[in-house]
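Asker: This is a predicted model, with the sequence first.
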Amino acid sequence: MADPFDLERIGAGLPVATALGALRTALEESGRAVVQAPPGTGKTTLIPPLLANTAPGRVIVTQPRRVAARAAATRLAALAGVPLGDLVGYRIRGESRVSARTRVEFCTTGILVRRLLAEPDLPGVSAIVLDEVHERQLDSDLAFAMVAEVAGLRDDLRVVAMSATLAADRFAAALGGSAPAPVVDIAATLHDLTVRWAPPPPGVTALGPRGVTDDFLAHVAATTQQALASGTGDGLVFLSGVREVERVAGLLADPVSDIDVLPLHGRLPPREQDRALAVGPRRRVVVATSVAESSLTVPGVRLVVDAGLAREPRFDAARGMTGLVTRTESRSSAEQRAGRAAREGPGTVVRCFAAETWPRLEAAPAPEILTADLTRALLDLACWGAPRGEGLALLDPPPPAAATRAEDTLRELGAIDGTGAVTDLGLRLARVPADPRLARALFLGAESVGVERSAEIVAALESDQRAPGADLGALLRLLRSDRSPGARAWRTESDRLARMLEAERSRGNVAPISGNSAEIGPVVAAAFPDRIARRRQPGSPAYLLSSGTAAELPRDHALGDQEWLAIAEVDRVASGALIRSATHLNEDQALASGAHLITDTDEVTWRGGRVAGVRVRRLGAIELTRTPFRPDAAAGAEAVRAALAAEGLDTLVWSEDATGLRRRMAFAHRHLGTPWPAIDDEALLDRLDEWLGPEILRLAEGTPARSLDLAAALRRLLPWPQAGEFDAMVPQRLEVPTGSKIRIAYPTDPADRPVLAVKLQECFGLTETPRVAGVPILFHLLSPAGRPLAVTDDLASFWVNAYPGVRAENRGRYSKHPWPEDPLTAPARRGTTRSGR
């Protein structure tokens, strides 16, 4: 039987043709191989037909994006000279061009994952080509790990993983099992590439609070016009998203120009995508998202203008949401974009950022498994029998925190059980090629609004169509009227979902109602109960989601004055979160849809010396009602403890005696150590009940804080039997020669020294400095009027060396008071010389 494909014809001029022998040898030896080749070498075009010529079954080729799968199939069919859907076909969501004769089938990685879950042994498939594995999308990583496991069980299944970067060794180790799979390197035939830098003018930034700025897009458009005017060949402009593509394409469009401006992104109808990928009669510039970065060939390009931005999925744990985030591209992305200009001849890349920022770019984008929401991925892994990917050749394991969040969501949906194993409902949800939350809404919606209506709403929710004025209802009306560019794809998807619902009904899994309801909100709320939202204030555009996230409606929203919303899409922006798509929801619908989120919580607080209780009913984070109640003593005491832990011990009223005792105890702990306890805030809070237990109960019963004897409470911490010695070891007062008992001022910082402020005349005859806990007291010697005269911790030295000067300076000022020449033998006095005291 003749080979179905003419490899010489298909591979004419392609660099990969020189490596076919090495690839055949690798596959004959191990059945697996990793092909490392830059974009433009022809690996996607030539390797699949090579496998089809050497194996009897179908060859499945995955692509990370739908537009790439369609384009690759179309190109191979044209080169092979066969109709699309005959020997070469494709299968993507909502569209299929395959037949019984198809030998090479292109599909997205998501389609392959669904097929593996339905038919793990892949009957009729002889080879799998995993293309662009370096992009590390979630489905790509799952498909890679699943295929590696199937290949270990099927000796006849050939597997080729293809990467455009230098990470081939990792893929080879993961794919090969006991020994790494062979790596086949293919060198690119790149022509000279001129790199130019075109940073934006002063004052213009690429990113603002609401995304890419219009000024920067105008700079990209102007840079493109200048580059086109000074060069030849077609141009390719890389931007981060659909809005940016449409904006720059509009700026470049000129009715009198001889250059065609063609947008390229995933939302375009297939005919317009094909037009952008085909050489036209005139010079052209293709304005594209990253879809054209590595998995598509755009012929005729000699100029690339790179805005330097990329959109990547990110899960925001703080806000509990996933969104596409615009950020600076990585070096690997920039290099792949630049390579598009030098595939067919010398080319030029103009980068719209400064050359000095190049070294600061990340080497490669982060794998999605490390940054994205893992709910769908963990459901697929559970269906595969490998919860969290245990035992699979995943290049990176799911991060534990993200995996836990995803599993919590799946348990709330009823998709997995407590052990992480998939349930019957989880298997049904997994059969729907959508987020599990949307799959659940599809089933629940069929039972509340009907099959057709539920399928239409869910198809709109999973589409990438932007709701006008953030009004999901308006989007549905546009789609039904065929006035939206995505209407055809939406109708195809909604019909497919409706057929899926009918199939589930035939299995007894769905009991849909007859007819259709006009309600949208309950279906959206069933999909995203965490996005049920209530307005924060009357007339405000700010809402609080049940997840606890705060979000606002855009200024141009068309949703009117709504108390409750069911939010379908919310984006992260610099200022917080912006509602992109929502619909109205009445309170009864909100309470019914979020019934599993409703909680009743008793909140007891101690503020201002009073214990108060309130019973709060919430839907998630949304407060519904507050009802005062009188808490019992135990709850009140716990509230006091919580307040002290949160606000600190200064909440209590500390008397002078209590403050002094605490300082003395701290001093003893610092200078005497064991058994004297630590008395700092942390230590006291750790032993709160031990020393303050009775007082806490009194506070809970309403006793004012100022009435508590904290000094007595602190003494409960003094160790027994040493407590009886404490006042002698660390006295509160010191008796001086006159018999006066002067209060010792213990320091706030126990590392400092205690101070005794006393009149100089009361210390006559005191020759040795007293000590506390071995630390000499610092004497502040005062005049008869109480003014400072001297500071010393060495009285013997003071009387000999400093006293004569103090005496000479003050005896005339205080002539009625004694100033003896010999203070060591003179009697100490409190009063004047004449008083005799």
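Answerer: That came through fine. None of the values given here were measured: they were computed from a predicted structure. Residues are numbered from 1 along each chain as shown.

Asker: from here on, contacts and neighbour counts on C-alpha atoms
Answerer: Fine.

Asker: Which secondary structure element is home to residue 659?
Answerer: Per DSSP states H and E, residue 659 falls inside helix 656-672.

Asker: Quick one: residues in contact with that helix.
Answerer: 675-680, 709-712, 714, 730, 732, 745-748, 750-751, 773-774 (Cα atoms under 8 Å, 6 or more residues apart in numbering).

Asker: from these, which would you call buried?
Answerer: Among those, those scoring as buried are 676-679, 709-711, 714, 730, 732, 745-748, 750, 773 (criterion: 16 or more other Cα atoms under 10 Å).

Asker: Determine which two of the residues you listed are furthest apart.
Answerer: Farthest pair in those (Cα to Cα) is 709 and 773. Separation: 26.1 Å.

Asker: show me what contacts residue 302?
Answerer: Residue 302 touches 232, 233, 234, 235, 340, 341, 342, 344, 345, 346, 347, 348, counting by Cα under 8 Å, 6+ apart.

Asker: The fifth one: how many residues sit nearby?
Answerer: Other residues lying near residue 340 total 30 when counted by other Cα atoms under 10 Å.

Asker: next structured bit after the helix or strand hosting residue 683?
Answerer: Per DSSP H and E: residue 683 is located in helix 681-686. Note on helix 681-686: by DSSP H and E, the next helix or strand toward the C-terminus is helix 688-700.

Asker: ok, and what's touching whichever helix or strand comes after that following helix?
Answerer: Downstream of helix 688-700, the first helix or strand assigned by DSSP H and E is helix 710-715. By Cα under 8 Å, 6+ apart, the residues outside helix 710-715 that reach it are 654, 655, 657, 658, 659, 661, 662, 691, 692, 695.

Asker: From the chain's centroid, how far away is helix 710-715?
Answerer: Counting by Cα atoms, centre = their mean, to the nearest Å, helix 710-715 is centred 48 Å from the centre of its parent chain.

Asker: likewise stretch 366-384?
Answerer: Centroid separation for stretch 366-384 versus its chain: 14 Å, with Cα atoms, centre = their mean.

Asker: In addition, the following structure is provided for comparison:
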Amino acid sequence: MLDSPPDLPVVGGLPALTAALRAQGVAVVQAPPGTGKTTLVPPAVAALATGGRIVVTQPRRIAARAAARRLAGLLGERVGETVGHTVRGDRAVGPDTRIEFVTTGVLLRRLQRDPELPGVAAVVLDEVHERQLDADLVLAFLVDVRATVRDDLLLVAMSATVEAERLAAVLDAPVVDVPGSLHPVTQHWSPPPPGVLPTDERGVPPRFLDHVAATVRQALAADDGDALVFVPGVGEVDGVIRRLAGFADVDVLPLHGRLPAREQDAALASGARRRVVVSTAVAESSLTVPGVRIVVDAGLSREPRTDQVRGLPSLVTVRVSRAAAEQRAGRAGREGPGAVHRCWARADHGHLAAHPAPEIAVADLTGFCLELAAWGDSDGSGLALLDRPPPLAFETARQTLVELGAVDASGAITARGRAMAQVPADPRLARALLDGAEAVGARRAAEVVALLDDDVRAPGGDLVAALRALRRGGPASRSWSDAVARLESLLPSRPPRTELTDDLAVGTVVALAHPGRIARRRPGGTSYLMVSGTGASFRAADPALAGVPWIAIADAERRPGARDATIRSAAPIDEDIALDAASGTWLEADEIAWTQGRIVARRVTRLGAIELSAVTVPDPPPEAVAAAVAEGLSRDGLAALPWSEAAGALRRRMAFLHDAVGEPWPDVGDEALLAGIDTWLGADLARVRGSRDLARLDVLGALRRLLPWPAAGRFDELAPERVAVPKGPAVRVEYGPTGTEQPVLAVRLQDAFGWTATPRLADGRVPLLLHLLTPARRPAAVTADLESFWAGPYRQVRAELRGRYPKHAWPEDPSVRP
């Protein structure tokens, strides 16, 4: 085939690829979609590598099967001869297979079993730009393998984006750049009608799917060829197909990962009539859908997101990135000139993100963390990861694994963790499978885990109803049945516990998978409180389980601004199941709190955030009481204390010295006083039981405890309460509330006669701000520089006051004491 290759652009880059592999054993191929890299690079690598198989990864099962079928067809063979594939639930490989297409998850399992990859001469990683977690891990593990045990292993990473240079830097590899020669694709902009949004609080609204279907009809009327329609998920695929049913002489076919292999193959094969293939993102790259000259793009994508605080991983519908939109459009130009119809406005296109976020930045990292632990590098610091995991998400994932018993406190994998790592599912589902087999039997545990792993939507939110529907058979049940068989084969045979109904058995397995999502109905309402502390409610249209006292939630989503998460699927449980599944969160503790002006002391039993029981504690420990009152003051503010006038004055003087002098004079601002409340008020707080006790506190005496010794002996000298004046009694100094204000002395002008300069405080650091008053104690002047005032402005003030107060003496030289 390499002697007479198909007319594909990648052919021109094969000599450079071969040279790079001969020189360094590693290379990065950058080539746009449709250039033939998936088809021709593996044979080129096979021609160079001898004595082993070429393993080619694809991000999705559909792509791996389709790529194997296409390459085998070009060789005039059936899949399983020279070219084969291995994906979850489907293997077609023979003794003569040289090129094997696999999903990244399959290769990840092989690497964990034996990092030396015996019998493998080269690995080709396709579509690495999609940045899925498995792909990032496989890349990092292979770099590690080449550096430690297999320096002869050839490694090729293929990307369709300009990030190839960054990838090459991580791999220390040359880049083989293959320019694309796709046919021209005409762009059409088809924004929805006014008031129709692509998404709302419940997902993709029906009116937007109406618009997508209408755009498909317009595109078929305007352009030639088959159409490929991109929508975000399986539900939207079904919705658009229903809307296009019976349209003209067109076959409308679905394409997504849940379809049986036969139906996937039908969507990827030419037909006798014009076709419309409605697909999820599986058709963005790697796949070639023959006959397609039209792409209709809804502009939406489904991506993983995780609420790290509440532990709610989910798939969310987001706007597509510009890079993904370009890849989708390119599908129309693979076989000839085509057209793309985008279901958004041209003006909105520039506001799209440039690239989709890598999964490591947004997804739940529990499985990722377990894979690192199983590899022997628990934090990934020794691996060539393209991006480091976010610290909070990584720590949350590790803590989850500790709670599951999969890793120890240092992050090292345990024997239980190794058993979980052998299950091709999320670690929480692996735990549910292993422990659920003992609780409900191997078969039922495998059935529920397969149901959860496939993200099956439950009618009315009732997961038990979804299980019964799958057991009855139907198009969706085949892949589920295959998954059940695979999972059950990993378990020792165990008889089911006959005393548990299917309802409780399903709930048990869900509770084992997600103990943090065990929930109890709140008193007097229909909403629930999860063990994790998050509230949750069923949608009004999902009444099946509403009102059940205890449930285990399989899937929930919390939208921004919503008080509660929305329950998508759940199963009933009882309190005993809840206590067993979430035993690690069971806690009995004394809770002492300052509530509504009094100390409330209770001995509380909780399952996480769910309060199971509580009794009064008659004589709580003094230190716990003090801490509770302190927390109440932190919440309510120091104004709740009985501040006397003397206490307030002392605090202002101390604040002044802290600002003017600094050490050793303490900070007495609200934040500092609350932080150090044990130092100055702690012993008194321990005697408080209610608001009356609080009102009797001696705040003045408590504040004096903060005066530093021995400097406290100069306190009245540095920040005097009163200042002596040349005539009359000493005058009170007014200190500001924060300490940063200049102290004020309000004094009659006549009583200041004899001062030659402004009095200063804090060892002369701060002059008083003198408010000079008339004999009637009305403002006459303000100054902090008395010497300058006497020399100038005083003359004008004197002339005015002599006229108003002739009986008083107004000397020409006020600096002389009368």
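Answerer: On my side now, so go ahead. Keep in mind it's a predicted model, so treat the numbers as computed, not measured.

Asker: which residues sit in contact with residue 66 of structure 1?
Answerer: Counted by Cα under 8 Å, 6+ apart, residue 66 of structure 1 has contacts 92, 93, 107, 108, 266.

Asker: wouldn't the fourth one be in contact with residue 64 here?
Answerer: This means residue 108 of structure 1. Yes - using Cα atoms under 8 Å, residue 108 of structure 1 is in contact with residue 64, at 5.6 Å.

Asker: Compare neighbour counts for the two and give me the winner.
Answerer: Under the criterion of other Cα under 10 Å, the comparison of residue 108 of structure 1 against residue 64 puts residue 108 first, with 26 against 23.

Asker: quick one: what's aligned to the more buried one in structure 2?
Answerer: By TM-score structural alignment, residue 108 of structure 1 lines up with residue 103 in structure 2.

Asker: Structure 2: which residue goes with residue 704 of structure 1?
Answerer: Checking TM-score structural alignment: residue 704 of structure 1 goes with residue 693.

Asker: same thing with residue 295 of structure 1?
Answerer: Under TM-score structural alignment, residue 295 of structure 1 pairs with residue 286 in structure 2.

Asker: Grab the nearest non-local neighbour of that match.
Answerer: Closest residue to residue 286 of structure 2 apart from its sequence neighbours, by Cα to Cα, 6 or more residues apart in numbering: residue 63 at 5.9 Å.

Asker: is it true that the one you found lies in a strand?
Answerer: No - with DSSP: H, G, I helix; E, B strand; the rest coil as the criterion, residue 63 of structure 2 is located in helix rather than a strand.

Asker: what about the closest residue to residue 549 of structure 1 other than its chain neighbours, which SS state?
Answerer: Closest residue to residue 549 of structure 1 apart from its sequence neighbours, by Cα to Cα, 6+ apart: residue 319 at 5.1 Å. Per three-state DSSP, the local secondary structure of residue 319 of structure 1 is coil.

Asker: How many residues are close by the aligned residue in structure 2 for residue 319 of structure 1?
Answerer: The equivalent of residue 319 of structure 1 in structure 2 is residue 310 (alignment by TM-score structural alignment). Counted with other Cα under 10 Å, the neighbours of residue 310 of structure 2 add up to 16.

Asker: got a list of what residue 310 of structure 2 touches?
Answerer: Counting by Cα under 8 Å, 6+ apart, residue 310 of structure 2 makes contact with 532, 533, 534.

Asker: do residue 383 of structure 2 as well
Answerer: 140, 141, 143, 144, 377.

Asker: pretty sure the second one is in a helix, no?
Answerer: Going back to what we said before, that points to residue 141 of structure 2. Yes - assessed with three-state DSSP, residue 141 of structure 2 lies in a helix.

Asker: circling back to that earlier point, only the buried residues of the helix holding residue 659 of structure 1, if you could.
Answerer: For helix 656-672 of structure 1, the neighbour count (16+ other Cα under 10 Å) marks 658-670 as buried.

Asker: Next: stretch 371-391 of structure 1.
Answerer: Of all the residues in stretch 371-391 of structure 1, those buried under the rule 16+ other Cα under 10 Å are 371-389.

Asker: Could you give the separation between the terminal residues of that stretch?
Answerer: One end of stretch 371-391 of structure 1 sits 22 Å from the other (Cα to Cα, to the nearest Å).

Asker: chain center to that stretch: distance?
Answerer: Stretch 371-391 of structure 1 sits 18 Å away from the centroid of its parent chain (Cα atoms, centre = their mean).

Asker: Then stretch 446-461 of structure 1?
Answerer: How far stretch 446-461 of structure 1 lies from its chain's middle: 31 Å, per Cα atoms, centre = their mean.

Asker: Give me the contact list for it.
Answerer: Stretch 446-461 of structure 1 has contacts (Cα under 8 Å, 6+ apart) with 438, 441-443, 445, 475-476, 490-491, 493-495, 497-498, 501-502, 510-520, 523-524, 568.

Asker: Is residue 113 of structure 1 located within a helix, as I assumed?
Answerer: Yes - applying three-state DSSP, one finds residue 113 of structure 1 inside a helix.

Asker: So the residue nearest the centre of structure 2: helix, strand or coil?
Answerer: Nearest residue to the geometric centre of structure 2 (Cα atoms, centre = their mean): residue 306, 4.0 Å. Under the three-state scheme (three-state DSSP), residue 306 of structure 2 adopts strand.

Asker: That one reaches residue 312, doesn't it?
Answerer: Yes - using Cα under 8 Å, residue 306 of structure 2 is in contact with residue 312, at 5.6 Å.

Asker: Tell me which residue of structure 2 matches up with residue 146 of structure 1.
Answerer: Using TM-score structural alignment, the equivalent of residue 146 of structure 1 in structure 2 is residue 141.
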